[in-house]
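A.B. asks: Okay, predicted coordinates and the sequence, questions at the end:
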Amino acid sequence: MISQEIRKIAPEMDPLRRGMGWTTEDLAKPQIIIESAFGDSHPGSAHLLKFVDKAADGVNQSGGKAARYFATDICDGMAQGHDGINYSLASRDTIASLIEIHANATPFDAGVFISSCDKAVPSHLMSIGRLNIPAIIVTGGVMEAGPDLLTLEQIGAYSAMCQRGEITEEKLTYYKENACPSCGACSFMGTAATMQVMAEALGLMLPGSALMPATCEDLEEVALKAGIQAVKLAKMNLYPKDIVTIKSFENAILVHAAISGSSNSLLHLPAIAHEFGLYIDEKTFDSIHKNA
């Protein structure tokens, strides 16, 4: 395994890891990076630490040693309406580059990638293609809907109605205070939910785990199993580019048509394909959608 090869030529690595509490036995185990977008940046990432810890448990219980790394993302919803939105797409590539730095500065044998939202999920998929280490994705699911299926998507319309005098300021305040009742990705088929489905459609998640409710206890079990699976993938030497092919992207685009996924996938899937050494463009989407 690459981690053990690096130990032979980097003698400083062992004592530095011992300084973090690693045991002598830990040093010889398959070393698994757990990369997540956890942070108090928005509801799609604020809850991810519990899944990080569960994935680490899965790694450590199955004979590996987990190392937690973090690169939080920003929220398009919070960035809208001001100059902040200009940082949105740039953040995707920046996160992918930071993960590349994390995983190559200290090489790992496999990775678990945990995220939920618009730019974090694509950045993790891009990173997996770029690094090509055995890898599995865990997505943080979707938030609960508010009263009468209220979601964040409706807030812009209600704000405009308030400005026109069609609803009261108090009513708008009620909507704003109840549109996001839990952590998780926004509960409609926007970019975040779409890219969670795309990650599974590409074959990089445990089957059936995309778009689970963020509050569902079963999602913690998924994270645990993902950690176990990462160790298995490392021992099997099964790499993402062995799994993800041009057919995988064609399948994902077909799924995209079936779910009426976000058109922002036109930004993300070609970028992800590029990192896998593959090429798709808008014509690929058009052809598959027309024949769906």
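C.D. replies: Arrived safely.
A.B. asks: okay, CA-based contacts and neighbour counts for the rest of this
C.D. replies: OK.
A.B. asks: Give me the neighbour count for residue 105.
C.D. replies: Using other CA atoms under 10 Å, residue 105 has 9 neighbouring residues.
A.B. asks: same thing with the one 3 residues further on?
C.D. replies: Neighbour count of residue 108, defined by other CA under 10 Å: 24.
A.B. asks: Tell me if I'm right that it and residue 34 touch.
C.D. replies: No - applying CA atoms under 8 Å as the test, residue 108 and residue 34 come out as separate, 9.9 Å apart.
A.B. asks: Residue 69: what secondary structure?
C.D. replies: Secondary structure assignment for residue 69 (DSSP: H, G, I helix; E, B strand; the rest coil): strand.
A.B. asks: Who are the contact partners of it?
C.D. replies: 33, 34, 35, 36, 102 (CA atoms under 8 Å, 6 or more residues apart in numbering).
A.B. asks: Residue 136 should be in a strand, yeah?
C.D. replies: Yes - under three-state DSSP, residue 136 falls within a strand.
A.B. asks: another one to put next to it:
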Amino acid sequence: MRSDVIKVGLEKAGHRALLKSLGVVREELDKPLIAVVNSFSEIVAGHVHLRRLAEAVKQGVYAAGGIPFEVNTIAVCDGLAMGHEGMCYSLPSRDVIADSVELVVEAHRFDGMVLLPNCDKITPGMLMATARLNIPSIFVTGGPMLSGSYKGRRVGLASIIEAVGQVRAGKLSTEELEKLEDCACPGPGSCNGMFTAN
């Protein structure tokens, strides 16, 4: 196993001591170390629920005979970064994500990984890291946001964009727009429209 370089041999006593400080017991040292790469973030709708998903993944890894360790990377919400200087940071974040995943997995010699991405730049960033690392990997995405319901019709983020145009044209009141805002994005998940995140 790749992880033997931090678990096996006299010289690795310090490494083993550090692993034990994390809760690993001696009998587990022959098991594969699995990175659970999480992009959880409280500012990104597509990632706000990934902490719960990571807990389930870690239980599954442990039940299957591995030792899971959750590691994290960044996530930028293109929807919130849109229309101001923040958009200049979205695309570069993809490479930072790829680099950060590669760095932590190589530095700690993980044997495999389960990646928890969602949204525009995070999923490709993790895919780039997976291709570079070439170790056993599983992707578990956070999934799409459900559509909302407004006056009996399905609505989403695209409905908001269209409604802004209607307000500017005088065809919709700002009060109606606010009501639409309240129900267009009813919970976590990648943006509920035909955008690059889906």
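C.D. replies: Alright, I've got the coordinates. Given the structure is predicted, the values throughout are model-derived calculations rather than measurements.
A.B. asks: tm score of chain vs chain?
C.D. replies: The TM-score (TM-score structural alignment, normalised by the length of the second structure) is 0.93; 193 aligned residues with a CA RMSD of 1.3 Å.
A.B. asks: So which of the contacts of residue 69 of the first structure wins on neighbours?
C.D. replies: residue 36 (29 neighbours).
A.B. asks: mind listing the strands for the second structure?
C.D. replies: With DSSP state E as the criterion, the second structure has strands at 33-38, 67-72, 112-116, 137-139, 148-150, 153-155.
A.B. asks: Which part of the first structure matches the second one?
C.D. replies: Counterpart in the first structure of strand 67-72 of the second structure, with TM-score structural alignment as the criterion, is residues 65-70.
A.B. asks: Tell me roughly how far that stretch lies from the second structure on average.
C.D. replies: Superposing on the second structure places stretch 65-70 of the first structure at an average distance of 0.4 Å from its equivalents, by mean CA distance after the TM-score superposition for the first structure.
A.B. asks: if we can go back for a sec, I'd like to know which of the strands of the second structure lies nearest to residue 15 of the second structure.
C.D. replies: Smallest distance to residue 15 of the second structure across the strands of the second structure (CA to CA): 13.3 Å, for strand 33-38.
A.B. asks: Read off where the strand or helix carrying residue 274 of the first structure ends up in the second structure.
C.D. replies: Under the criterion of DSSP states H and E, residue 274 of the first structure resides in helix 265-275. Per TM-score structural alignment, helix 265-275 of the first structure has no counterpart in the second structure.
A.B. asks: can you list contacts of that helix?
C.D. replies: So helix 265-275 of the first structure is contacted by 122, 125-127, 129-130, 191, 194-195, 249, 279-282, 285 (CA under 8 Å, 6+ apart).
A.B. asks: All the helices of the stretch 51-200 of the first structure, in order from the start?
C.D. replies: 76-79, 88-105, 120-131, 155-163, 169-178, 191-201 (DSSP state H, counting those that start in this stretch).
A.B. asks: contacting residues for the corresponding residue of the second structure for residue 165 of the first structure?
C.D. replies: Taking TM-score structural alignment, residue 165 of the first structure has residue 170 as its aligned residue in the second structure. Applying CA under 8 Å, 6+ apart to residue 170 of the second structure gives no contacts.
A.B. asks: What separation is there between the aligned partner of residue 115 of the second structure in the first structure and residue 64 of the first structure?
C.D. replies: Alignment note: residue 115 of the second structure maps to residue 113 in the first structure; criterion TM-score structural alignment. For residue 113 of the first structure, the distance to residue 64 of the first structure (CA to CA, to the nearest Å) stands at 16 Å.
A.B. asks: okay, those two: which has more neighbours?
C.D. replies: Neighbours were counted for residue 113 of the first structure and for residue 64 using other CA under 10 Å; residue 113 has more, 31 against 27.
A.B. asks: how about stretch 20-40 of the first structure, which residues of the second structure does it hit?
C.D. replies: With TM-score structural alignment as the criterion, stretch 20-40 of the first structure aligns to 22-42.
A.B. asks: ah, wrong one, I meant stretch 224-239 of the first structure
C.D. replies: Using TM-score structural alignment, stretch 224-239 of the first structure pairs with nothing in the second structure.
A.B. asks: Show residues contacting that stretch.
C.D. replies: For stretch 224-239 of the first structure, contacts defined as CA under 8 Å, 6+ apart pick out 30, 32, 51, 54-59, 61-64, 109-112, 132-138, 206.
A.B. asks: Now list the buried members of those.
C.D. replies: 30, 32, 51, 54-59, 62-64, 109-112, 132-138, 206 (16 or more other CA atoms under 10 Å).
A.B. asks: Give the equivalent position in the first structure for residue 184 of the second structure.
C.D. replies: Matched by TM-score structural alignment, residue 184 of the second structure corresponds to residue 179 in the first structure.
A.B. asks: OK, contacts around its match?
C.D. replies: Residues near residue 179 of the first structure by CA under 8 Å, 6+ apart: 145, 146, 147, 150, 151, 152, 155.
A.B. asks: Buried subset of these, written for ChimeraX?
C.D. replies: One line in ChimeraX is enough to select the buried members of the contacts of residue 179 of the first structure, burial here meaning 16+ other CA under 10 Å:
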select :145,146,150,151,152,155
